[in-house]
Every structure is written in C-alpha cells, then in structure tokens.
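In: Coordinates only, no sequence provided:
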C-alpha cells in the first residue's frame, strides 16, 4: 500500500511539473530557448511557464530551420520576435500582446493575424505567401514591409504613424496613402497598380517614392505636380504622370476580365486563360529577359533562372496588364 501511495505521489509530481512547463514540439526552437540563459534562468532542460511569462526581451530565432513556433504563446510579455528565414507555415501571436517588433519574413506563411498586437511599431512579413494582411488595428505601426507576397489589397488608412511602407512585388491594384502624412519612404513597384493616391498634404516628407513596374498606372495623384517632378528620389514608369486630381472615381473597370496565369510558380510552360499578345517578361531590376510578340495562350519559360518576374501582355481588348510570376 505504501509503495502504491508513493507511486501516485510521483505521478502527481510529474504531472505538476509538466503542467508548469511550456510545450515546445519543435526541437530547433526548444534548443534555442533552452540555450538562452536570459530565458532559461534556472538552467534546466525545459522552459517553465514562469520563465516565459517573465521574459520581456527579444527572441531572435531566425535561420534555425524551425517549422513550428508552438510555445511562443506562453511569452505573454515578449516585446520583440524575430523568426525570419525559417520554414513556418503558420504563426499564432494572439497572446503576445506586448509585441512592438515582429520580423517573420522569409517563411511560408499564408496568413498572419496581427489584430491583437496593437502595440506593433515594426512589422516585417515580406517574402511569404500572404494573400490578406489586415493592419487596421495597428495604429502605432511605423515600419511595414510586406513585399513579395500575394496581396491584392492593402489598407493603411489607419496607420497614421507610418514612416516606411514597402509593398512591392504584390498584386495591388489600388494604393492610397492620403492619411499617411508623415510617410518618408514608399516602395510600391512591380504591382498591378491602376490607382496611386499620394496626395496627403505633406509630399515634401516623402523622401523616397518608387513606383516603377506598374504599366497600367497612368496617373499618380499628388500635392503638387512641379514639386513631384523635381523630387530626385521619386521614380515612376514613363507612361505615368503626376496630377493633383486623377479623377479615379470615374474609372469603370467592372467589365474587365481578369486573365489568369498558370501554373504560378511555373517550371516550363506558362499558360494564359485567354489569348494574349506582346508578352514581355522583366526581372525585378526592370531588365527585359523575354519577349513574344505573336498572339498565344502559352509561352515557354523553361530557360529563365529561378526568381520573381513581372509579366506584361496585351489582351484582346487592347488593355496592357502586368502580373507577378514566380519561376521554380
């Protein structure tokens, strides 16, 4: 009886210890945390809930081939999370409400919810697979880098503290920074922009503006045309001009048919959902790497190096369209 009693006592102690430790299934992530003396303050082989809750510094676990960040939810007072260049396909930071700096770039994230992270000032989520990014709750955000994703929409009207925005290499059609009066740097090139409103009453603060690679953008709305043309660090396509009123509201695009590229990413044959002509492929530096003038529903891109490109083409109705292409 005494032995059985001791056995149950041991089981209870083990369960109590397990209940007080953080579940961290990814070996690489756990190795990093256990090896960090600022986190693992008692020097054992586990991370206690008390240790995680007490930590207020930076978790820098980039470049560690981590596939799962489960356990991060226990770090409720964490202020900086740098998990860049890993193999993450999901990231739950809903419990990390003290975060001011999140760098989860160069992963495989398809969605990212930052609605609970209202203290964020820096968000770097570039080079992922995001199709949606809602930053409406992040009103203190100063630096947003979301380039090289698959975003079709981006609303930054609530981000009045924003100073830097890099949203290049997405599928954006419309971008409005009229509420971002202290923005200093904007990079929005190689999208599918048809509307770009820079008119915020303080264009003089916008030290860098790069909007090249948007062949469907003919008018950019600004504070002052002469000043915009004179800014040395502003760059646009030759087809685009600056205007104080682009009359965007009168543009009717409802009857235009979206042409699909597939597969994308592509290895050899790139198909179009309908016949197109004057196909031009450029790399991210703007260099033309392939041109096909004849009408066709597919082209061979097998000889292109792996990377990200912009494909421009003319539809049957005469519209020039550009889309992002990923070459495997």
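Out: Nice, I can see it. Computed from a prediction, not measured in an experiment: that's the story for all the values here. Residues are numbered from 1 along each chain as shown.
In: From here on, just use CA atoms for contacts and neighbour counts.
Out: Will do.
In: helix or strand for the closest residue in space to residue 284 that isn't next to it in sequence, which one?
Out: Distance criterion CA to CA, 6 or more residues apart in numbering; nearest residue to residue 284, sequence neighbours excluded, is residue 309 at 6.0 Å. Residue 309 belongs to strand 307-314 when elements are defined using DSSP states H and E.
In: another structure for you, compare them:
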C-alpha cells in the first residue's frame, strides 16, 4: 500500500509540475549545428516570472523533471542532448552568442528588449513581432534577410559581417547606433533615423550616402565603398570621420568644427582645408593628390599621415613650419613619405625635417606599413630655399635632384620641347612638357651637372644620388 501511495504521490507531483511548467507561455526556439558539447547563454527575466520558466532540453514537447533549474542573469551552460531546444517564459534579455545556431525563432516572445545572437551560423532573422526590442546584435552570421518590426523601439542595431544586400530602416525612429558594415549593401536610407549618433556602413557597395537628416551624428565610418561625394554640412556634431578608400575628389569639413579624428586617405583629393577643425588630434590624408597642406590652426594635432601625395619641397617646408610646437607636451608624429611607393611624389628636405624635430615631432617614412610605418626619415639633401615661379621664368627642384626633377613653368612654355644635356653638351633626355607643373624622370642620369632647356630658357641643375 505504501508503495502505491508513493507512486501516486510522485505522479501527482509530476502532474502538478507539468501544470506549472507549461508550453502555453512565451517561448524562444533554438537550433544548433553542434552534435554535442554545451549550450551557453544568459537568460534575463523579471523575478516574478522565473517561477514558471523552463527549458525543453530534450525537445520532447513536454516538461521533464529538472528542466526548470535555470541559472538566470549569469552564463548558463547545459549539455546538448537535442539539437533543438525551446525556452519557455517571459524572457526580456537573451544572449546566445557562439552556439553555432542555424535557426532562432523569437516570434512567440514579444517581451524581448535585448537579443544577442551574434557569431553563429544564421542565414535569416525575423524579429517582426518583437516590437519592444531595443538592442539587437546579430553580427558575425551569414544573414541575407533581416526583418525588423514595423513599429519598433530599436536603439542599437549591430548587423555587421553578414551577407545583407539591403536593410529597411524606415521604422527605426529611435535608432542611435547602427553598425551594418561588412555586408553587400548598395543603398542605405537612414533619413528616418533622426536620433542616430553612430553610423558604421564601411566595407559595403555604397555609391551614395545621404546623412543630411542625421544631425546628431558624432561618428561616421563609411570607408571602403564607392562614394564619389560626401556632404557633411549638416553634421555639425561629428567627432570621428573615417572615409578612406572611396572615390572622393573633394571634402568640405568647414562645418565640422568638433572633429578630432579624420581619416580620408586613399581617395582622389586635390585639396583639403582643415583650418576650421581646431580640435583635430589625428589627420590621415595619405594616398591622395594633394600638392599642399596647412595645419597652422590645428594646435592639438598629434599625428599626421600625408605620405603618397604630390607635396613638393616648398610646400613641405610650409607644412612642417605650420606644425604646432609640442615641446612640453606629447611628442607628435608625421608620416611624410613612403619610399616603397613607386608613385610617391612628395619631396621633403633635411633642413625642414630638422626644424620639425626641434618642435618635438618624429618624422617617419611609411615604407608600406613596415614597422607600423615608424621608420625614421632624414629627408632629401638640400636647402629649404623657396622656389617661386615668376611670370615668364622656369624653376626646378630639388637641387640637388636624385630621381625626379620637379619643373615649374608658365603656361606660355607649355608644350615646348624639352631637352637635358650634360656638361659636354650631349643630349641625354628629350621630351615635351604639357603642364605648368611637371615631373621629369632623371633616374637614368649619373651624378653630375646638367642643363635643362625649354624654349629660350636654360636651367642648370645637379644630380646627386
């Protein structure tokens, strides 16, 4: 009789538990690609709701003893006994990163405010029913389709490193942080995201980007796209700008007076005015087509990258002179040349570099990023005489020259024949000049004295290697 009563008691307790731990409550369903090992997730829910929560760990569709023993608000790592499990209860915050998930269904839990399902194997994600969601981190998957709620409260959306070709943000009126970089997005409309503070859309396929409505923006990372135009006139709160590796021919920063970091390298910029950006601490304008740069008004600058441009000795003298005196403060760094770049057209003289060093600046040769670009550079031999082009005269520099001779001449001589003779009068170079400023390759010449003839003008120069 006692055994029967015991069995009845146990059965009754199980039935009571099954009445308590039901499937008739909000749920989240997960499927992993792993055959064994452990799950790992953090589950957050209100204290009052934890009493009825449980996890169907064996995927049999019903409660079994022990499945209610959940660790809340800490990393919970139950063993994998089935590839699909269901979490029952009013989960508000769920962290399930690094589980090799191939599917996640959160459509039956509209209590979620935070979902972190990053670094898995998901190919699609549907959160249409999760209208209370404020934070969604689904980066590092293989997602091609992301469905967001029509009316949502999203403030943080991190969906970078996926395979998205588009993303609908029309209902994201509360969005403050958007990281959709490293996808295949060709068009991005953030016009309704008026509260946006941080935007990272780099490494996509964007040919245009309109951020005129995003006046609260402080950080913009749009590098490695196909942008030919970037208008920042309304983004007066911008602090960080990374727009390198695009197709920009101009960049107006006159309205962005809060900028501290600007990286606009690897574009086609012919000029750059940073006179209004007095808070600038780092400027990278390397690998462009700049023939001059002034940082006279940038007293807080600590790092300048300007290698692989077209800045000649006279303009480089002015640039180094314009550097702030950093004696008594942190040492500055300026990367003036890349001797590993065969297209390098910068020329900087030893005298000018010495003057910059006296103001507590380190002068570096980038050398294709060898040693992180920090290769001390002493400059080209020669004095820092300013070469001024008179209306009807020709000038050349540097003197002495090494491999490239820079030629400045008036338009009246453009197209005239050009010859270089050695001291004996033998013609060693014959060419023509079609621009008012040109470059002549003299790499084949040996050390010595030479004469450049253009029209009636004769200029003496020295080659010293």
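Out: Nice, thanks for sending it over. Just so we're clear, the structure is a prediction, and the values are computed from it rather than from any experiment.
In: all helices of the stretch 201-328 of the first structure, in order?
Out: The residue ranges that make up the helices of the stretch 201-328 of the first structure, judged by DSSP state H, counting those that start in this stretch, are 225-230.
In: Tell me who's in contact with the residue nearest to residue 284 of the first structure.
Out: When the contact criterion is CA atoms under 8 Å, 6 or more residues apart in numbering, the partners of residue 309 of the first structure are 281, 282, 283, 284, 324, 325, 326, 327.
In: how about the first one, what does it touch?
Out: When contacts are counted by CA under 8 Å, 6+ apart, residue 281 of the first structure touches 288, 289, 290, 291, 309, 310, 311, 312.
In: wait, isn't residue 280 of the second structure in contact with residue 259?
Out: Yes. The criterion here is CA atoms under 8 Å, and residue 280 of the second structure meets it with residue 259 at 5.8 Å.
In: Report the separation between residue 151 of the second structure and residue 174 of the second structure.
Out: According to CA to CA, to the nearest Å, residue 151 of the second structure stands 10 Å off from residue 174 of the second structure.
In: quick one on the thing from earlier: gap between the strand holding residue 309 of the first structure and the chain center?
Out: Here the centre of strand 307-314 of the first structure is set off from its chain's centre by 20 Å, with CA atoms, centre = their mean, to the nearest Å.
In: Counting neighbours, which bits of that strand end up buried?
Out: Applying a neighbour-count criterion of 16 or more other CA atoms under 10 Å, the buried positions in strand 307-314 of the first structure are 308, 309, 310, 311, 312, 313, 314.
In: Which stretch of the first structure lines up against stretch 17-34 of the second structure?
Out: Using TM-score structural alignment, stretch 17-34 of the second structure corresponds to no residues of the first structure.
In: Residue 211 of the second structure maps to what in the first structure?
Out: With TM-score structural alignment as the criterion, residue 211 of the second structure pairs with residue 114.
In: what's near enough to touch that match?
Out: For residue 114 of the first structure, the contacting residues are 93, 94, 134, 135, 137, 138, taking CA under 8 Å, 6+ apart as the criterion.
In: Map the third one onto the second structure.
Out: So the one you mean is residue 134 of the first structure. Under the pairing rule here (TM-score structural alignment), the equivalent of residue 134 of the first structure within the second structure is residue 231.
In: Can you classify its match as helix, strand or coil?
Out: Residue 231 of the second structure falls in the coil class when you classify it by DSSP: H, G, I helix; E, B strand; the rest coil.
In: what's the answer for residue 17 of the first structure, then?
Out: What three-state DSSP gives for residue 17 of the first structure is helix.
In: What lines up with it in the second structure?
Out: Across the two structures, residue 17 of the first structure finds no equivalent in the second structure, going by TM-score structural alignment.
In: list the contacts for residue 17 of the first structure?
Out: If a contact means CA under 8 Å, 6+ apart, then residue 17 of the first structure has no contacts.
In: how near is it to residue 47 of the first structure?
Out: Relative to residue 47 of the first structure, and taking CA to CA, residue 17 of the first structure is found at 11 Å.
In: swap in residue 326 of the first structure?
Out: With distances taken as CA to CA, residue 326 of the first structure is found 40 Å from residue 47 of the first structure.
In: which of the two has more neighbours?
Out: Neighbours per residue (other CA atoms under 10 Å) separate residue 326 of the first structure from residue 47, with residue 47 holding more: 23 against 15.
In: gap between that one and residue 53 of the first structure?
Out: Distance of residue 47 of the first structure to residue 53 of the first structure, computed by CA to CA: 10 Å.
In: ditto for residue 113 of the first structure
Out: 21 Å.
In: how about residue 66 of the first structure, what's its partner in the second structure?
Out: Looking across to the second structure (by TM-score structural alignment), residue 66 of the first structure lines up with residue 164.
In: Hmm, I typed the wrong one, I wanted residue 309 of the first structure.
Out: Alignment note (TM-score structural alignment): residue 309 of the first structure has no counterpart in the second structure.
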